[in-house]
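Novice: with the sequence up front, the predicted model follows.
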Amino acid sequence: MKIAIIVAMTKELNLLLPLINSCKEVSSANGFSYYEGLMAGKEVAVMQCGIGKVNAAVGAFALIEAFHPDIVINSGVAGGTGSEAKILDVVVGDRVAYHDVWCGPCAERGRIQGMPMYFEAPAEVLAKIDESGHVKKGLIASGDQFVDNAGELARIKTLYHDVLAVDMESAAIAQVCHIKGVPFTSIRVVSDTPGEADNTSQYQHFWDDAPLQTFHVLTQLIEAL
């Protein structure tokens, strides 16, 4: 099985690369660099796409074209929503959706015309992840903004009352995978909660703890695939 892993930021990439055996950097004709090797005994290719929906979509498409994976996994951080997913909890996206999309009066908010409202992770993949302790399964909502205030979070929760986490890439990667017919799931560790104390400070200090919870879940999933 060939597994593609996408992260957005250098900080995330630097935490992930030490977990890859026989890791080598590969430059492709499309201008992206990948890191190929073995993780939990499986063939993997890792890329850093950059922050935001456009970077995520372009990176996902390029990685799929270059590596032809059997599954794409997005790993990284996300904001909490004041739900049961707290700081350092891991949210596995059983569904992902956009929170900043509206195609007009005849369309549902959050849905791109011609696309599903929710991009769902394969049930057989979700079944391999143990939901216990710090691991939660639920909805991740994506948009091109760092959500840092309670008012914006409240708006998102009017669209998706059960949203567990917010990020800037998952839905865009999921849409590309949907178009290309490649299974996808997102695994995110909660770094901060908008509206609770100083969430920007929470996010900054989060990296001081070098959290590896999301990679623990990622490794367990890859072992089980």
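Specialist: Arrived safely. Numbers count the residues shown, from 1 in each chain.
Novice: CA atoms for contacts and neighbours, from now on please.
Specialist: Will do.
Novice: list the buried residues for the helix of greatest length in the chain?
Specialist: The longest helix of the chain (DSSP state H) is helix 53-67. With burial defined by 16 or more other C-alpha atoms under 10 Å, the residues of helix 53-67 counted as buried are 53, 54, 55, 56, 57, 59, 60, 62, 63, 64, 67.
Novice: contact partners for the third one?
Specialist: I take that to be residue 55. residue 49 (C-alpha atoms under 8 Å, 6 or more residues apart in numbering).
Novice: tell me which two in the buried residues of helix 53-67 are the farthest apart.
Specialist: 53 and 67 (20.7 Å; C-alpha to C-alpha).
Novice: how about a markdown table for the buried residues of helix 53-67, with distance to residue 220 added?
Specialist: Converted to a markdown table, the buried residues of helix 53-67 look like this (distance: C-alpha to C-alpha, whole Å):
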| residue | distance to residue 220 |
| --- | --- |
| 53 | 27 |
| 54 | 29 |
| 55 | 27 |
| 56 | 24 |
| 57 | 26 |
| 59 | 25 |
| 60 | 22 |
| 62 | 26 |
| 63 | 22 |
| 64 | 23 |
| 67 | 22 |
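Novice: residue 193: which of the residues you listed is nearest?
Specialist: Using C-alpha to C-alpha, these come closest to residue 193 at residue 53, 20.9 Å.
Novice: all helices of the chain, in order?
Specialist: So, for the chain - with DSSP H - the helices run 10-16, 53-67, 123-126, 150-159, 170-180, 199-206, 213-224.
Novice: if I pick the residue lying closest to residue 9 once chain neighbours are set aside, what's in contact with it?
Specialist: Closest residue in space to residue 9, ignoring its immediate chain neighbours: residue 50 at 5.8 Å, by C-alpha to C-alpha, 6 or more residues apart in numbering. Taking C-alpha under 8 Å, 6+ apart, we find residue 50 in contact with 7, 8, 9, 56.
Novice: below is structure B, check it against A:
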Amino acid sequence: MKSLLLLIEGDDELRPVVKELQATPVPGTQNPFEGTLSNKTRIIAVTTGVGPEQAYRVTANAIRQFNPDYVLSAGTCGALVQGLEVSDWVVTGDVRAIGQAHQQWSTLETLRDNDETAAPRLGQALKQTPRWHQGRLVTVADEPIHCAMAKAEIATLHDAIAVDMESYGIARAAVENGLPWVVARVVVDTPALPLPDLGAMNVHTGRPPLSGIAKYVLMNPFAGPQRLHGLWSLVQTYAFHLVRILPEFTDGSRVSAPREECQLV
């Protein structure tokens, strides 16, 4: 593999990855960063912003601009089922776009990459630290899922283990360009420990409003700062492990000519 396009939701998630990669801004741009692994693989790291449509547009543009060999959806996700804990990873080549709550979480489209070895190879590169799980990830478009009952319903309806807001859009752009893709995301919330509701995230940066953060801390003066610091630390650790495993993963990825190997369900 000569080059890998790494898509991640927001600036706060991108920053530690850029630091670990020792990446530098691509000349003439503000968002994309470029780094080189020890095996000479070129890594282009780009923030997608929030939501599948935004992620699709950014990914499609980045593919046209940088012509990568491989696409990786990175960042955070939420666990839908028991057994996944905060700081565990979800690695998968099976994503499904689903409708909103008023649409009964209906299936919109399922994408599966035919390289069934990609997710296990990512997991094996982690060497059990942190723990990793392979299974379907669903992507929602409207807002994060905070309710444990909604998570349980989605998990049952779609045989899914995790949820995010970008991976379907990233995978869709990869499929349309004949590129292999995989998801490698870290769990930041579970049914028993939901994410703090900090308000609507900025669609471009992925950041919640400062007023939402301030309100959360005021309402939770003891647990609030600890929870927010825990999330910050989790993202730093995720970036370290992500960059650590990329050389082994890219060495083992056999990339052929553009192909139509992804299954659409």
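Specialist: That came through fine. Bear in mind the structure is a predicted one, so any value in this text is a computation, not a measurement.
Novice: tell me how the two chains score on TM-score.
Specialist: Overlay of the two chains. TM-score (TM-score structural alignment, normalised by the length of the first structure): 0.82; 212 aligned residues with a C-alpha RMSD of 2.6 Å.
Novice: picking that back up, and the longest helix of the first structure against the second structure, how far off on average?
Specialist: For helix 53-67 of the first structure, the mean deviation from the second structure after alignment is 0.6 Å (mean C-alpha distance after the TM-score superposition for the first structure).
Novice: next, count neighbours for residue 209 of the first structure.
Specialist: Using other C-alpha atoms under 10 Å, residue 209 of the first structure has 8 other residues around it.
Novice: to which residue of the second structure is it aligned?
Specialist: Counting by TM-score structural alignment, residue 209 of the first structure corresponds to residue 233 in the second structure.
Novice: likewise residue 143 of the first structure?
Specialist: Under the alignment by TM-score structural alignment, residue 143 of the first structure pairs with residue 140 in the second structure.
Novice: I'd assumed residue 101 was in contact with its match.
Specialist: No. The pair residue 140 of the second structure / residue 101 is not scored as a contact, 9.7 Å apart, by C-alpha atoms under 8 Å.
Novice: show me what residue 159 of the first structure lines up with in the second structure.
Specialist: Checking TM-score structural alignment: residue 159 of the first structure goes with residue 157.
Novice: for its match, which non-adjacent residue is spatially closest?
Specialist: residue 105 (8.0 Å).
Novice: who's in contact with the one you found?
Specialist: 98, 99, 154, 157.
Novice: and the gap between it and residue 113 of the second structure?
Specialist: 23 Å (C-alpha to C-alpha, to the nearest Å).
Novice: residue 191 of the second structure too?
Specialist: Separation of residue 191 of the second structure from residue 113 of the second structure (C-alpha to C-alpha): 28 Å.
Novice: what do you get for residue 23 of the second structure?
Specialist: The value you get for residue 23 of the second structure to residue 113 of the second structure, if C-alpha to C-alpha is used, is 28 Å.
Novice: comparing these two, which shows the higher neighbour count?
Specialist: residue 113 (23 against 19).
Novice: what is the equivalent residue in the first structure for that one?
Specialist: Under TM-score structural alignment, residue 113 of the second structure pairs with residue 120 in the first structure.
Novice: gap between stretch 126-139 of the second structure and the chain center?
Specialist: 11 Å (C-alpha atoms, centre = their mean, to the nearest Å).
Novice: buried set for it?
Specialist: 126, 132, 133, 134, 135, 136, 137, 138, 139.
Novice: okay, how far is it across stretch 120-136 of the second structure, tip to tip?
Specialist: Start-to-end, stretch 120-136 of the second structure (C-alpha to C-alpha) is 14 Å.
Novice: give me the neighbour count for residue 149 of the second structure.
Specialist: Counted with other C-alpha under 10 Å, residue 149 of the second structure comes out at 12.
Novice: that one and residue 223 of the second structure, how far apart?
Specialist: In terms of C-alpha to C-alpha, residue 149 of the second structure sits 23 Å off from residue 223 of the second structure.
Novice: can you check residue 250 of the second structure too?
Specialist: From residue 250 of the second structure to residue 223 of the second structure the distance is 40 Å (C-alpha to C-alpha).
Novice: more neighbours: which of the two?
Specialist: Using other C-alpha under 10 Å, the more surrounded residue of residue 250 of the second structure and residue 223 is residue 250, with 23 against 11.
Novice: now do the more buried one against residue 233 of the second structure, distance only.
Specialist: As judged by C-alpha to C-alpha, residue 250 of the second structure and residue 233 of the second structure stand 26 Å apart.
Novice: and if you look at residue 210 of the second structure?
Specialist: Distance, residue 210 of the second structure to residue 233 of the second structure, using C-alpha to C-alpha: 19 Å.
Novice: ok, now residue 171 of the second structure?
Specialist: For residue 171 of the second structure, the distance to residue 233 of the second structure - C-alpha to C-alpha - is 28 Å.
Novice: for residue 119 of the second structure, same thing?
Specialist: 25 Å.
Novice: please apply the same query to residue 105 of the second structure.
Specialist: 32 Å.
Novice: and if you look at residue 189 of the second structure?
Specialist: 14 Å.
Novice: please apply the same query to residue 21 of the second structure.
Specialist: 18 Å.
Novice: and for residue 53 of the second structure?
Specialist: From residue 53 of the second structure to residue 233 of the second structure the distance is 29 Å (C-alpha to C-alpha).
Novice: re the thing from before, closest one of the contacts of residue 105 of the second structure to residue 81 of the second structure?
Specialist: Minimum distance to residue 81 of the second structure across these is 9.6 Å, recorded for residue 154 (C-alpha to C-alpha).
Novice: so what's the closest one up against?
Specialist: Counted by C-alpha under 8 Å, 6+ apart, residue 154 of the second structure has contacts 80, 105, 160.
Novice: tell me the contacts of the closest residue in space to residue 97 of the second structure that isn't next to it in sequence?
Specialist: Closest residue to residue 97 of the second structure apart from its sequence neighbours, by C-alpha to C-alpha, 6+ apart: residue 139 at 4.9 Å. Neighbouring residues of residue 139 of the second structure by C-alpha under 8 Å, 6+ apart: 52, 95, 96, 97, 98, 163, 164, 165, 166, 167, 168.
Novice: and the residue nearest to the match of residue 143 of the first structure when sequence neighbours are not counted, how many neighbours?
Specialist: Spatial nearest neighbour of residue 140 of the second structure, excluding adjacent residues (C-alpha to C-alpha, 6+ apart): residue 165 at 5.1 Å. Using other C-alpha under 10 Å, residue 165 of the second structure has 26 other residues around it.
Novice: what residue of the first structure takes the place of residue 165 of the second structure?
Specialist: Per TM-score structural alignment, residue 165 of the second structure is aligned with residue 168.
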